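Give me a 3D structure for the following:
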Amino acid sequence: MSPSLLSWGLTPSHSSGRRGGPGVPQLRLFGEETSRWSKRSRRYGPGGEQGGAVGVGEGVLRREVSKWLAIPLLHRASAMSRRPLSLYASPWTSPAWMKSNGDVRGKGTLKGQAGDKYHKTWANYFVKFLDEYAKHNVSFWAVTAQNEPLAALFTPPQFPTIAFTAAQQRDFVIRDLGPALTRSPHRTRLIILDDQRIHLPHWAKVVLNHFVAGWTDWNLALDLIGGPNWVKNYVDSPVIVDSSKDVFYKQPMFYHLGHFSKFIPEGSRRVGLHSSRRCLICQLEHVAVLRPDGALVLVVLNRLGWEVPFGIQDPAVGFIDAVAPANSIQTYLWRWK
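As a prediction, the model looks like this:
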């Protein structure tokens, strides 16, 4: 795991921003040195294998973290947030000498098997990563065991990655990563599946099952073509930056995300919602939550190309008529008397 870029998440922690932003106080950091979200790939790999012994190159890791520009940005973001930022980190790949294919790119796995010197050394990288950031007053709410462990089996050969099956990640967590984090001074949580949600039911059965799931958006901000990305895997993001003009643009998804992150703070609980449909082709999507401050929040999404009238009834408060405009998302907030 190496110095990191920012992505943002809608997982268990949310708050309101000070200046009208979407209030997403959870940031995901991933390895800039070996992820594809940078202008070039740099073969960063501290430590090595000599005479059958393996180790973490702490000096190289320390130098890389100390010069990483994300640290002052994180400090500035923390100072602006009303609530503490929840950070979590995701590794793209181990150094090449730990991988079965001898390259940070491609479909290699960690050498050997769980419990051996390679797996224990890779687990120690997580702890050293947390150690070095802690020296700069940056702590992490969680780490993920691997970025897209199954997608690694299908990505182009130039992508940096490590492939894990659910059973392999389970054994790595049980024998290596879990004990390493437990022995460390960091109270960092561990996320098992940092991949597409279609894989979650199987992984929850094989690895762990605490009945918790979250969703993470990819990048907070990208350039005009959806990069930088040295493998040309361009995507979209809530904020688009035109560095040539020193301007940025907030896209519709920026405001869409805010309907959840701005109005549903940490500690909110989803509540039951009964829907009585009179129009079979006028279906709305919705979720209701009870906030810690006692307020109720209802988010209503209309994917249809026409407006849909509907009503909201709360026995403790009363009834209101409302309309969901075509292709809209709305948030309703009220308090019980």
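
hey, let's count contacts and neighbours off CA atoms from now on
OK.

Residues contacting the lengthiest helix in the chain, please?
If you go by DSSP state H, the chain has its longest helix at helix 117-134. Residues outside helix 117-134 that contact it (Cα atoms under 8 Å, 6 or more residues apart in numbering): 1-2, 53-56, 58, 61-62, 65-66, 94, 98, 110-114, 139-140, 172, 176-177, 180-181, 184, 186.

one more, for comparison:
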Amino acid sequence: MRTSRIVIVVLIVVMALYSCKKEEKLKVEVYETSASGNKLTPITDFSAKGETNVIKLLPEEKFQTITGFGGAFTESSAYLLNKLSKENRKKIIDAYFSEEGANYSLTRSHMNSCDFSVSNYSYTPVEGDKELEHFSIEEDKDDLIPFIKDAMAASKDGFKIFGSPWTAVPWMKDNNKWVGGKLLPEYYDTWALFFSKYADAYKEEGINIWGFTVENEPLGNGNNWESMHFSPDEMTNFVVNHLGPKLEADGKGDLKILGYDQNREHLKEWVDSQFKNEETSKYFDGTAIHWYASTYEVYPEELQYAHKKAPEKLLIQSEACIDAETPVWQDDKWYFEKEATDWGYTWAPEKDKHLHPKYAPVNRYARDIIGCLNNWVDGWVDWNMVLDKKGGPNWFENWCIAPVIVDPEKDEVYFTPLYYTMAHFSKYIRPEAVRIGFQSSDTELLTTAAQNPDGSIAVVLFNEGNKEKIIELNLNEKTIAFTIGAKAIQTVVVPEVENLN
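Model (predicted):
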């Protein structure tokens, strides 16, 4: 009898302890941006009750290491910043690069001019100058370089920057034009020298270049603005026999070289060429991609293929924007509505038009970044950081939308919901974070998660639907319940993961 009582007491104690353990709450910080008006707004109500969508974090499942998130330094953005008051210029730069802001960690800039330049220009204007004795970045010193330096001053952790050429100067090309054509073989060594001199020139300005993409959009852009064409094997030949050896010989072998740099639907043929064997792979550090092939399709098969082809190499989204649209000013609601159209809505071949329906800009960003992360992409870079109300300046009038829109005449600034969408990733998922596994009971709730170097975990959720959802987040048998709004993106930070193990 006495033994039975002891057993019962022990069982009661065990059950009580188990119950306490199950009920122990997970400590989190939650930030939301939504169609209802939240802008990285802290969510503090953890009393949600009802049917829950369970997300279990699995930090023991580890995937790619994160390189970073950010945007591009363009002459157009830098030109506009110079037209604003000092207060608004600083406000924008701090918003992008300070620890209190989006804390961008990976950035891009154009080498020579691009469509988002005020005019066509080259660092090598003297025809026949094969040794580039007259190479000069003077054109960048009024706008671009001051923008980059101010961003560096605002950034506590610093950021990586890679350069991308849209084209060589016309005299190096077979068509002698800014648009289209190919680099003449007699200038391959000169063009390789161009990259080395660019790194040196920027270093003299106090800016360390992290790497390069070999050529922006080597398949061309419809012969509309600066471009230069390569086939996959032509680019591989240039990198293996010219660019890679030149950087190595000049003591710059640590600079990253990213191949391709265009839309994902052709990714397989490019990685097949770059990573064909040990010799072709030697100088390629990874591959760069764009998103313009579709307004909603992430191309997971192509991304998975690229990773499996070269699992140790980088896979970086190097450009994305809301193209073929002029900015909608001071109307947050529009960015959550499916009214935007891209170039393909009008111009795509009939067989591809289904890839270009109307879409909501916030949805496109959130869906794509989460989809990329869940398919081995380690870096995601937006295009222009700042544009005007027209979507420029752009010498070709190729208008687009940036996360921050300005009216320089009135010295006004509009932080669109796209800025906050980017910050949900860049601010909370830091370089050297590792993407981790998770299990979710709701396949419609887009989810990704990463563990930062400091041990914290950042979970990004996107609820595209018109109804709020209750989330139950589970980690190491600790749980927390909270609500994500309709048409909302959330970042959930678990700050003390090291104490849970």
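
circling back to that earlier point, among the contacts of helix 117-134 of structure 1, the buried ones, what's the ChimeraX command?
Paste this into ChimeraX to select the buried members of these, with burial taken from 16 or more other Cα atoms under 10 Å:
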select :1,2,54,55,56,61,62,65,66,94,98,110,111,114,139,140,172,176,177,180,181,186
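
Inside strands: which ones of the contacts of helix 117-134 of structure 1?
Among these, the members falling in strands (DSSP state E) are 53, 54, 55.

Closest one to residue 298 of structure 1 out of those residues, please.
Of all those, residue 298 of structure 1 sits closest to residue 55, with 51.9 Å by Cα to Cα.

What residue in structure 2 is paired with that closest one?
Using TM-score structural alignment, the partner of residue 55 of structure 1 in structure 2 is residue 130.

Leaving out chain neighbours, which residue sits closest to its match?
Once flanking residues are discounted, residue 130 of structure 2 sits nearest to residue 190: 5.5 Å by Cα to Cα, 6 or more residues apart in numbering.

Repeat that for residue 105 of structure 2.
residue 159 is the one closest to residue 105 of structure 2 (Cα to Cα, 6+ apart), at 4.2 Å.

number of nearby residues for the aligned residue in structure 1 for that neighbour?
Superposed on structure 1 with TM-score structural alignment, residue 159 of structure 2 falls opposite residue 85. When neighbours are defined as other Cα atoms under 10 Å, residue 85 of structure 1 has 24 of them.

what's the answer for residue 213 of structure 1, then?
Count around residue 213 of structure 1 with other Cα under 10 Å applied: 13.

three-state assignment of it?
Following DSSP: H, G, I helix; E, B strand; the rest coil, residue 213 of structure 1 is assigned to coil.

Where does the strand or helix carrying residue 449 of structure 2 end up in structure 1?
With secondary structure defined by DSSP states H and E, residue 449 of structure 2 is part of strand 446-451. Aligned by TM-score structural alignment, strand 446-451 of structure 2 falls on residues 285-290 of structure 1.

ok, average deviation of the matching stretch from structure 2?
Taking mean Cα distance after the TM-score superposition for structure 1, the mean distance separating stretch 285-290 of structure 1 from the aligned residues in structure 2 is 0.7 Å.

Just the buried residues of that stretch, please?
For stretch 285-290 of structure 1, using 16+ other Cα under 10 Å, the buried residues are 288, 289, 290.

Give me the secondary structure label for residue 265 of structure 1.
coil.

same question, the one 10 residues further on
Secondary structure of residue 275 of structure 1, reduced to three states by three-state DSSP: coil.

could you measure it against residue 260 of structure 1, distance?
Distance, residue 275 of structure 1 to residue 260 of structure 1, by Cα to Cα, to the nearest Å: 20 Å.

what about the two, which has more around it?
residue 260 (21 against 11).

about what we covered before: list of residues touching the match of strand 446-451 of structure 2?
For stretch 285-290 of structure 1, using Cα under 8 Å, 6+ apart, the contacting residues are 264, 268-273, 296-302.

Export those to TSV and append columns for secondary structure.
Formatted as TSV, those follow (three-state DSSP):
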residue	secondary structure
264	coil
268	coil
269	strand
270	strand
271	coil
272	coil
273	coil
296	strand
297	strand
298	strand
299	strand
300	strand
301	strand
302	strand
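
Which position in structure 1 pairs with residue 182 of structure 2?
Residue 182 of structure 2 maps onto residue 109 in structure 1, by TM-score structural alignment.

quick one, what contacts that match?
Counted by Cα under 8 Å, 6+ apart, residue 109 of structure 1 has contacts 99, 100, 101, 162, 163, 164.

What range does the biggest strand by length in structure 2 cover in structure 1?
Identified as the longest strand of structure 2 according to DSSP E is strand 52-65. Aligned by TM-score structural alignment, strand 52-65 of structure 2 falls on no residue of structure 1.

same check, this time on stretch 197-210 of structure 2
Alignment of stretch 197-210 of structure 2 against structure 1: residues 128-141, by TM-score structural alignment.

Next, the buried residues of that stretch.
Applying a neighbour-count criterion of 16+ other Cα under 10 Å, one finds 128, 129, 130, 131, 132, 133, 138, 139, 140, 141 buried in stretch 128-141 of structure 1.

first to last residue in it, what's the distance?
16 Å.

now the helices for the stretch 151-300 of structure 2?
Remark: helices assigned in the stretch 151-300 of structure 2 by DSSP state H, counting those that start in this stretch are 188-204, 232-238, 244-249, 267-274, 278-281, 300-309.

Go through those and pick out the most buried.
Most buried of the helices of the stretch 151-300 of structure 2 by mean neighbour count (mean count of other Cα atoms under 10 Å) is helix 267-274; its value is a mean of 21.

Could you name the helices and strands sitting against it?
When contacts are defined as 3 or more Cα pairs under 8 Å, 6 or more residues apart in numbering; DSSP states H and E, helix 267-274 of structure 2 packs onto helix 232-238, strand 256-263, helix 278-281, helix 300-309.

With structure 1 overlaid, how far apart is the second one on average?
Following superposition, strand 256-263 of structure 2 is found to deviate from structure 1 by 1.4 Å on average (mean Cα distance after the TM-score superposition for structure 1).
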